[in-house]
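Undergrad: can't give you the sequence, but here's the structure:
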């Protein structure tokens, strides 16, 4: 399946009962009611708002830059390079971005990424206004945009476990997913297109403004969002930190050391590639085979956004009723069979209904698996594991798209039948495995014990310090 797909990790005891206290977070200060039902708090509200602003900037850029490309060239190959360069950084920079995120204040990582993207937006505004825009300028800007997207995306995913309790993560990720879906599908695209028709400079200026707002909000996040407490606790227990250039394989070692995590990673990658096979020629299938007017393609795609938003609102409820394991196992199979249905019943209504189901099922998967990953990977490793995970998962999707395009040359229904069928087969064969995945609050990643040990060490140091000890003077 597409998107982030996660699983348990080496140091966790899968299925064991653990404390639901927030790992070094402000959430631990709240009291009353179950953790899952507690208010997510002002820190999450800040994070959510910052991500909304950043998502709006992403949506404006992804809409405006292809429109600008059409103004400077009519070469289909050159225009297709925009989409390729937007995804290419994930293949080469996701792991280095993860190392950076784990080594510095994650608030600073978010702010730095969006500061650079603010400057890129300003540069694009100036280049366009001066009449010097070329496709090569767009290539450079979209590629650098993508590089810093890997930094921002990894950082924002790593902040949530620092400010929330594990049981709150599904609800928090549901809200984040819903916000991104609404902003990128119902706000940024249509509004950017309308403003673009008035003046190309209006959306470009707005792009710089919303990224700047996201920078300010990132800086205003509380200290606990930095994630530095995890690295500090680990360093106090194990000595000095490892040099950055020795950390490139940390994420890979962490994943491969646990059979359950490794299985889920490869299953996720295979399923994601299968879905990419199926959807590679989706637009041609809709327009050429099913007769959808080209002008209505964007409207049709909103059906997927509706499915994703609806699923984001109920994912946490599904998890509460059936558990993470059973919910994601069913979602995996349902999404795959819905893909097959698109090809097996070649009508617009069938495609629309199935697309709602596919998008909704994938969204449920993404929310719950992301929440599980955030709770079971030690805080100090979140960036590196996230980067490693996406390098393989997202790196395989272009391969699936090429395979799907070749299959589509034979018949446009075949990619849906083959891609969806293979994904469904994998989902059925590994259904029992997926069903055993635990809830986020039921897995111990060792952070609570490490932080408690660091606090005990600090307390003992304070007790034995003399009256002129610098620690006391601070």
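TA: Right, received. Where do you want to start? Note that the coordinates shown come from a computational prediction; the quantities given were computed from them, not determined experimentally.
Undergrad: okay, CA-based contacts and neighbour counts for the rest of this
TA: Will do.
Undergrad: and the closest residue to residue 345 other than its chain neighbours, how many residues sit next to it?
TA: Closest residue in space to residue 345, ignoring its immediate chain neighbours: residue 351 at 7.7 Å, by CA to CA, 6 or more residues apart in numbering. Neighbourhood size, residue 351 [other CA atoms under 10 Å]: 24.
Undergrad: buried stuff in the helix or strand harbouring residue 351?
TA: For residue 351, the host element (DSSP states H and E) is helix 348-376. Neighbour counts over helix 348-376 (16 or more other CA atoms under 10 Å) mark 348, 351-376 as buried.
Undergrad: Surely the residue nearest to residue 345 and residue 340 touch.
TA: No: using CA atoms under 8 Å, residue 351 is not in contact with residue 340; the gap is 10.1 Å.
Undergrad: and residue 423, how far is that from residue 429?
TA: Residue 423 sits 10 Å away from residue 429, taking CA to CA, to the nearest Å as the criterion.
Undergrad: Who has more neighbours out of those two?
TA: Applying other CA under 10 Å to residue 423 and residue 429 shows that residue 423 carries more neighbours, namely 29 against 11.
Undergrad: how about that one, what does it touch?
TA: 1, 270-271, 274-275, 333, 336 (CA atoms under 8 Å, 6 or more residues apart in numbering).
Undergrad: Pick out the most distant pair among those residues.
TA: Largest separation among the contacts of residue 423 by CA to CA: 270 and 333, giving 13.5 Å.
Undergrad: For the stretch 151-300 of the chain, which segments count as strands?
TA: Under the criterion DSSP state E, counting those that start in this stretch, the stretch 151-300 of the chain contains no strands.
Undergrad: Show me what counts as buried in stretch 95-112.
TA: Applying 16+ other CA under 10 Å to stretch 95-112 flags 95-103, 105-112 as buried.
Undergrad: Contacts for it next, please.
TA: With CA under 8 Å, 6+ apart, stretch 95-112 has contacts from 150-152, 154-156, 158-159, 214-216, 218-219, 221, 225-228, 231, 244, 247-248, 380-388, 391.
Undergrad: So which of those residues belong to helices?
TA: Of the positions in the contacts of stretch 95-112, 150-152, 154-156, 158-159, 214-216, 218-219, 228, 231, 382-388, 391 sit in helices, assigned by DSSP state H.
Undergrad: Just the buried ones out of these, please.
TA: 150-152, 154-156, 158-159, 214-215, 218-219, 228, 231, 382-388, 391.
Undergrad: element containing residue 143, please.
TA: Going by DSSP H and E, residue 143 is in helix 135-163.
Undergrad: which strands and helices sit next to whichever strand or helix holds residue 448?
TA: Element membership of residue 448, judged by DSSP H and E, is helix 447-464. Packing contacts for helix 447-464, counted by 3 or more CA pairs under 8 Å, 6 or more residues apart in numbering; DSSP states H and E, involve helix 228-238.
Undergrad: Got another one to weigh against that:
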């Protein structure tokens, strides 16, 4: 398999793909072990939840700035340096846990640094891919990367992270440090590629950021996709902010049942990576994107009305398929139509809308459920997505020619 991919997309893509797989395992391990570590120090729910928030916060604070630097700097070297930086931060956390000197403040600091590094490395990764993969291979490359993320991060890493934490609390973080170091070494072996065309002679950071925002806003299709998914994330996260309570009180599931229901997203995502290219070829980009918006409406409406766990699981699998297919198509489209020197900044605007929408939705969901009940966020999400679908329907016609 490795040789086949190398022949089709080149050895450089194989190195990048392998680096992604290795670091995704490490990320998933820390994603599980982090909350467990905080919970072993404090029982305060706010402090436990804060560990997740501090790692997301840099996306809200720095995503646009990171995008500008991704377009200024050598992207390959930036990925290498950031991965080494994250390896050092995790090694420090490993030492603190191993010596029993770790505190919540130390964990928060390391997780904030990891999140900051993520804004740079993830943005650079997406902008770097078109430099080593031919345009007609981008869909296949993004599909493989998405499948790797699902398998490594969602399936393999989570039980591994919990198992390592039980063996030794420091072990998961040490493993993650090692995965970042290995990923850095793999990316460092990729051949040197030309710097972004407009990168070397910039003046002010604010002007660079504004240029990226203006370019995105001036492209009708990408603007529609970005705003649609930003608003969709508000709706989605408002509904799923209370998902754990919804599964208990509405579906009657235990905590184990809740865990299995969460896996349906990953199952759908894995299926989505195998059918994305085929669906796009068979039905066309416009039809697939429009169908995705309809699936969002149906998903929220179904969850608002059902009390049957199997039906909920089925619709979540379908939603997972849609999410992965939509992601592969949109990322590939962006990599093809955005000028190389603007890829980092345009991607950073997407990230800001995605995570900004997610954060706002999570805050709204809890308030709505508290006031009007657990199904209210799902009903509101269904109505909101119906409006978004109607508004985006016509502009999505342009997706076929993008």
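TA: Everything's here; your move. Just so it is clear, the structure is predicted and the values come from calculations on it, not from any experiment.
Undergrad: After superposition, what is the TM-score?
TA: Here the TM-score for the pair of chains, by TM-score structural alignment, normalised by the length of structure 2, is 0.94; 395 aligned residues with a CA RMSD of 1.6 Å.
Undergrad: give me the stretch of structure 2 that the helix holding residue 351 of structure 1 matches.
TA: Aligned by TM-score structural alignment, helix 348-376 of structure 1 corresponds to residues 309-337 of structure 2.
Undergrad: compared with structure 1, how much does that stretch deviate?
TA: Compared with structure 1 after the fit, stretch 309-337 of structure 2 shows a mean deviation of 0.8 Å (mean CA distance after the TM-score superposition for structure 1).
Undergrad: ok now that stretch, how far from the chain's centre?
TA: Put simply, stretch 309-337 of structure 2 sits 12 Å off its chain's centre (CA atoms, centre = their mean, to the nearest Å).
Undergrad: In structure 2, what residue corresponds to residue 323 of structure 1?
TA: Per TM-score structural alignment, residue 323 of structure 1 is aligned with residue 284.
Undergrad: Without its sequence neighbours, what residue ends up closest to its match?
TA: residue 400 (6.5 Å).
Undergrad: in the stretch 201-350 of structure 1, which spans are helices?
TA: 201-219, 228-238, 250-256, 259-279, 282-284, 297-344, 348-376 (DSSP state H, counting those that start in this stretch).
Undergrad: Which of the residues in stretch 137-155 of structure 2 are classified as buried?
TA: Buried residues in stretch 137-155 of structure 2 (16+ other CA under 10 Å): 138-155.
Undergrad: Among these, which are located in helices?
TA: 138-149.
Undergrad: out of those, which one sits closest to residue 107 of structure 2?
TA: residue 149 (24.5 Å).
Undergrad: pretty sure that closest one is in contact with residue 21, am I right?
TA: Yes: under the criterion of CA under 8 Å, residue 149 of structure 2 makes contact with residue 21 at 6.7 Å.
Undergrad: tell me, how many neighbours does residue 344 of structure 1 end up with?
TA: 15.
Undergrad: Let me see the ranges of the helices in the stretch 1-150 of structure 2.
TA: Under DSSP H, counting those that start in this stretch, the stretch 1-150 of structure 2 gives helices at 2-9, 11-41, 45-72, 75-98, 104-132, 138-149.
Undergrad: Relative to residue 381 of structure 2, which of those helices is closest?
TA: Of those, the one closest to residue 381 of structure 2 (CA to CA) turns out to be helix 45-72, at 22.6 Å.
Undergrad: so the closest one matches what in structure 1?
TA: By TM-score structural alignment, helix 45-72 of structure 2 lines up with residues 76-103 in structure 1.
Undergrad: What of stretch 214-233 of structure 2?
TA: Counting by TM-score structural alignment, stretch 214-233 of structure 2 corresponds to 253-272 in structure 1.
Undergrad: Nearest residue to residue 139 of structure 1 in space, ignoring adjacent ones along the chain?
TA: residue 82 (6.3 Å).
Undergrad: re the thing from before, what separation do you get for the match of residue 323 of structure 1 and residue 129 of structure 2?
TA: In terms of CA to CA, residue 284 of structure 2 sits 24 Å off from residue 129 of structure 2.
Undergrad: and residue 308 of structure 2, how many residues sit next to it?
TA: Residues near residue 308 of structure 2, counting by other CA under 10 Å: 12.
Undergrad: next one: residue 370 of structure 2
TA: Neighbours around residue 370 of structure 2, by other CA under 10 Å: 12.
Undergrad: ditto for residue 197 of structure 2
TA: Neighbours of residue 197 of structure 2 using other CA under 10 Å come to 13.
Undergrad: Pretty sure residue 142 is one of the things the residue nearest to residue 139 of structure 1 touches, is it not?
TA: Yes: Residue 82 of structure 1 is within contact range of residue 142, at 7.1 Å (criterion: CA under 8 Å).
Undergrad: I'd like the helices of the stretch 201-350 of structure 1 as TSV, with distance to residue 459 of structure 1 appended.
TA: TSV is the format used below for these (distance: least, CA to CA, whole Å):
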stretch	distance to residue 459 of structure 1
helix 201-219	29
helix 228-238	14
helix 250-256	31
helix 259-279	36
helix 282-284	61
helix 297-344	38
helix 348-376	27
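Undergrad: The residue lying farthest from the centre of structure 2 and residue 333 of structure 2, how far apart?
TA: Distance from the C-alpha centroid of structure 2, by CA atoms, centre = their mean, peaks at residue 99 (32.9 Å). Going from residue 99 of structure 2 to residue 333 of structure 2 by CA to CA gives 48 Å.
Undergrad: Distance check, the residue lying closest to residue 348 of structure 1 once chain neighbours are set aside against residue 303 of structure 1.
TA: Excluding the flanking residues, the one nearest residue 348 of structure 1 by CA to CA, 6+ apart is residue 290, at 6.1 Å. Separation of residue 290 of structure 1 from residue 303 of structure 1 (CA to CA): 16 Å.
Undergrad: which of the two has more neighbours?
TA: Per other CA under 10 Å, whichever of residue 290 of structure 1 and residue 303 has more neighbours is residue 303, with 19 against 15.
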